[in-house]
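>>> next come a sequence and a model predicted from it.
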Amino acid sequence: MIDLPETMPAIDPVAPGGPDVLVTRDLPTPRPAPGEVLIRVAAAGVNRPDVLQRMGHYPPPPGAPSTLGLELAGEVVALGEGADDALLGQRVCALVGGGGYAAYAVAPAGQCLPVPDSLSMIEAAALPETLYTVWTNLFERAFAVEGDTVLVHGGTSGIGTMAIALSRIFGLEIIVTAGSDAKVAAAKRLGADHAINYRSEDFVARVKEITGGRGCAAVLDMVGGDYVPRNLQCLADDGRHVSIAVQGGATATIPIFEVMRRRLTLTGSTLRARDAGFKSLVTDEIAHTVWPHVAAGKLKPVIDRTFALSDAADAHRRMEAGDHVGKIVLTMA
């Protein structure tokens, strides 16, 4: 264990508000509890839930730090009781309940993955949140398997670009939506089989055209609202609809008899509030099924732009503007 500073720069807004509340201030350097590690953070991913938390709409779950940041990469510099000694000094990336926008952060040891030589620390920091989300929802909850056709909204977001990458590795045909012709072109360059401009095209009609009227096996939706009944029209019989966010509305009216007649499944999940046991199980599964592709250089996150920690406000402005393609990352150096 190295000598640790008593305080560290971190971003933990004292009140909700716009991007301007994201200013660095000195906070006590955390210490790892049993089963945790302390990571000297090199980079931290920026995600939509960070924006919602900053605005006061998404409080951290009980026990999580109020400091923003749900994913990070860095070096393990201290161990809590029971953490594997082999982790000390290792480069890792981790999914955390909060705390990533800081010079040091604690993470459950079971939620850490090794950073292979194929990844930079910036790339590693951009992986956990979207990888865990897409894996647990598209492959586990929606049971997507090789040969399936899937529809994913927000094709150039962090979630969308990860879904495209995983679909290429695991043999899915992926249709995505995006809000401009430029983003449609970007999604296709990244490997989407089909990309639909939802502002100028009816995505329901286009999905039916692409699939020859059959529909797709699964929809991964982060919009909610009136997209839900439209998504159901995109599904094939026995199709699965998975909700992971409600950016367009938290309620929807659906045709229940159609759900019954066509044996559709509607499900969804949130990740942040799940316990460490569940997240550790997912980490183990990702380590065995996905991480070999990461180590081989076959899976990398799409990085839109990086910002210094002190420029976190600009990072949030970039995300809220909606012009980004892939992940926005904060760097500590």
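That came in fine, so what should we check first? Numbers count the residues shown, from 1 in each chain.
>>> C-alpha from now on. contacts and neighbour counts both.
Fine.
>>> so what touches stretch 220-231?
137-138, 150-154, 204, 219, 241-255 (C-alpha atoms under 8 Å, 6 or more residues apart in numbering).
>>> typo on my end, stretch 305-313
19-24, 101-102, 314-315, 324, 327-333.
>>> okay, buried residues for stretch 109-118 please.
109-116 (16 or more other C-alpha atoms under 10 Å).
>>> quick one on the thing from earlier: any of the contacts of stretch 305-313 buried? List them.
Looks like these have 19, 21-24, 101-102, 314-315, 324, 327-332 buried, using 16+ other C-alpha under 10 Å.
>>> and Gly249, what does it touch?
Contacts of Gly249 (C-alpha under 8 Å, 6+ apart): 223-226.
>>> and it, how close does it get to Gly224?
5 Å (C-alpha to C-alpha, to the nearest Å).
>>> what's the answer for Ala107, then?
31 Å.
>>> which one's more surrounded, the two?
Ala107 (27 against 19; other C-alpha atoms under 10 Å).
>>> contacting residues for the more buried one?
Contacts of Ala107 by C-alpha under 8 Å, 6+ apart are 32, 36-39, 94-96.
>>> returning to that earlier point: return the subset of the contacts of Gly249 lying in helices.
Within these, no residue falls in helices by DSSP state H.
>>> distance between the ends of stretch 324-333?
Note: stretch 324-333 ends 22 Å apart using C-alpha to C-alpha.
>>> also stretch 172-188?
15 Å.
>>> any buried residues in it, and which?
172-179, 183-188.
>>> what about the residue lying closest to Phe203 once chain neighbours are set aside, distance to Met222?
Distance criterion C-alpha to C-alpha, 6 or more residues apart in numbering; nearest residue to Phe203, sequence neighbours excluded, is Ile196 at 6.4 Å. Separation of Ile196 from Met222 (C-alpha to C-alpha): 16 Å.
>>> of the two, who's got more company?
Taking other C-alpha under 10 Å, Ile196 and Met222 do not tie; Ile196 has more neighbours (26 against 22).
>>> and that one, what does it touch?
Ile196 touches 175-178, 184, 203, 206, counting by C-alpha under 8 Å, 6+ apart.
>>> A further structure is provided below for comparison with the first:
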Amino acid sequence: MRAIEITQPGKPDVLQLCERPLPELKPGELLIRVHAAGINRPDVLQRMGHYPVPAGASDLPGLEVAGEIVGGDCDGTPFKLGDMVCALVQGGGYAEYCAAPAGQCLPIPAGLSPLEAAALPENYFTVWSNVFDRAQLKGDETLLVQGGSSGIGVTAIQLAAALGHRVFATAGSAEKCAACVELGAERAINYKDEDFAVVVKELTGGKGVDVVLDMVAGDYLPREIDCLADDGRIALIALLGGANATIDLGQVLRRRLVISGSTLRPRSVAFKADIAAKLLQHAWPLLEQKKVRPVIYKTFPLAQAAEAHALMESSTHVGKIMLQVL
């Protein structure tokens, strides 16, 4: 099969087209003939040598795919050979064939193409796990999404808004802020011109937001604490602004705040299968009813993975960058 490999840690041009044998399936895995795959920040970090591959995972980049099940034992699963699915994988997505645990596969939502479906798994699994499971966004609570124009951001905005929550977001340009509002944010804050903590406190009548989805960390963290409501929660999923922060722990104590962090890739198949079941129940109907949608910015052929990574690093995009494989 054709695949994209990381020839050595470095810039996007270290991504090279190669020939690889088909994946060897482990028990419980299905073989997917890949139609499309998504580009994600962890792929960029892996390419740069900053994200070690979990033990037993493919060294090929790519954490989400969509395509046709062409191999594996479907007994005891909801699937059969020939079914079209999308899947969250530990690696190997930048290839013509990919192995995926059956529990991490989901049917392609009705009305979506394989390309659109391949844009879903990494973002939807991450957002559901962190915003709704860990941070327990519920009822009439409010959400602040940092990086609202990213793949994670557009997913969090849409899901939370579709489920009835007030959503605020940050982004780095007027165009990106407008896109966030179009997707369901009540207000998008240009972090280059405004202090999000001040704006959020004004928008909530001084109360603050109940949940913050944070992929920045660094010097954002103390300001996020300042604009949290009592009993508020911060769900930390990335460290784009740095791994160190100085925070007022007195506020954490007095106001019963919770700061949690998680990474999805190393978690067990059982953990991810539980998220998949929740997505099928709660998010897939929203997709099929067109209350939420995948947002695809640009699509590249598999052989142009390096160009796709360069675009990802430019941060000029809104939504997902994709690879068309078939």
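The structure has been received and is ready for your questions. Small disclaimer: the values here were computed from a predicted structure and weren't measured.
>>> among the contacts of Ile196 of structure 1, which are in helices?
184, 203, 206.
>>> in contact with the first one, which residues?
Residues near Val184 of structure 1 by C-alpha under 8 Å, 6+ apart: 155, 177-178, 195-197.
>>> from those, which is closest to Met260 of structure 1?
Distance to Met260 of structure 1 across those (C-alpha to C-alpha) is lowest for Thr177, with 26.9 Å.
>>> all strands for the stretch 1-150 of structure 1, in order.
Taking DSSP state E, counting those that start in this stretch, the strands of the stretch 1-150 of structure 1 run over residues 7-10, 25-28, 36-46, 71-79, 91-95, 104-108, 112-114, 149-152.
>>> columns distance to Ala64 of structure 1 on top of those, output as CSV?
Below are the strands of the stretch 1-150 of structure 1 laid out as CSV (distance: least, C-alpha to C-alpha, whole Å):
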stretch, distance to Ala64 of structure 1
strand 7-10, 15
strand 25-28, 15
strand 36-46, 13
strand 71-79, 13
strand 91-95, 12
strand 104-108, 10
strand 112-114, 16
strand 149-152, 30
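>>> closest to Ala273 of structure 1 out of these?
Using C-alpha to C-alpha, the nearest of these to Ala273 of structure 1 is strand 91-95, at 11.9 Å.
>>> against structure 2, where does the closest one fall?
Strand 91-95 of structure 1 lines up with residues 84-88 of structure 2 when matched by TM-score structural alignment.
>>> thinking again about what came up before, turn the contacts of Ile196 of structure 1 into a markdown table, including distance to His57 of structure 1.
What follows is the contacts of Ile196 of structure 1, written out as a markdown table (distance: C-alpha to C-alpha, whole Å):
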| residue | distance to His57 of structure 1 |
| --- | --- |
| Ile175 | 31 |
| Val176 | 27 |
| Thr177 | 26 |
| Ala178 | 25 |
| Val184 | 30 |
| Phe203 | 30 |
| Arg206 | 34 |
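>>> ok, and those in structure 2?
Contacts conserved in structure 2 for these, using both residues aligned by TM-score structural alignment, their matches' C-alpha atoms under 8 Å: 175-178, 184, 203, 206.
>>> can you tell me what Val223 of structure 1 aligns to in structure 2?
By TM-score structural alignment, Val223 of structure 1 lines up with Val216 in structure 2.
>>> what does Gly158 of structure 1 give?
Under TM-score structural alignment, Gly158 of structure 1 pairs with Gly151 in structure 2.
>>> how far away is its match from Leu326 of structure 2?
Where Leu326 of structure 2 is concerned, Gly151 of structure 2 sits at a distance of 22 Å (C-alpha to C-alpha).
>>> can I get the contacts of Ala107 of structure 1 in a markdown table including distance to Ala10 of structure 1?
What follows is those, written out as a markdown table (distance: C-alpha to C-alpha, whole Å):
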| residue | distance to Ala10 of structure 1 |
| --- | --- |
| Pro32 | 17 |
| Glu36 | 19 |
| Val37 | 18 |
| Leu38 | 15 |
| Ile39 | 14 |
| Ala94 | 17 |
| Leu95 | 18 |
| Val96 | 15 |
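>>> ok, so of these, who is nearest Arg214 of structure 1?
Closest to Arg214 of structure 1, out of all of the contacts of Ala107 of structure 1 and judged by C-alpha to C-alpha, is Leu95, at 37.2 Å.
>>> what's around the equivalent of His57 of structure 1 over in structure 2, how many residues?
Under the alignment (TM-score structural alignment), His57 of structure 1 pairs with His50 of structure 2. Close neighbours of His50 of structure 2, defined as other C-alpha under 10 Å, add up to 12.
>>> any idea how far His50 of structure 2 is from Gln146 of structure 2?
With C-alpha to C-alpha as the criterion, His50 of structure 2 and Gln146 of structure 2 are 22 Å apart.
>>> swap in Glu175 of structure 2?
For Glu175 of structure 2 relative to Gln146 of structure 2 (C-alpha to C-alpha), the value is 16 Å.
>>> before we move on, what about Gly38 of structure 2?
21 Å.
>>> more neighbours, those two?
Gly38 (30 against 26).
>>> list the contacts for the more buried one?
By C-alpha under 8 Å, 6+ apart, the neighbours of Gly38 of structure 2 are 62-65, 93, 118-119, 320-323.
>>> give me the spatial nearest neighbour of the aligned partner of Leu15 of structure 2 in structure 1, chain neighbours excluded.
Superposed on structure 1 with TM-score structural alignment, Leu15 of structure 2 falls opposite Leu22. Leaving aside its chain neighbours, Leu22 of structure 1 sits nearest to Ala313 (5.4 Å; criterion: C-alpha to C-alpha, 6+ apart).
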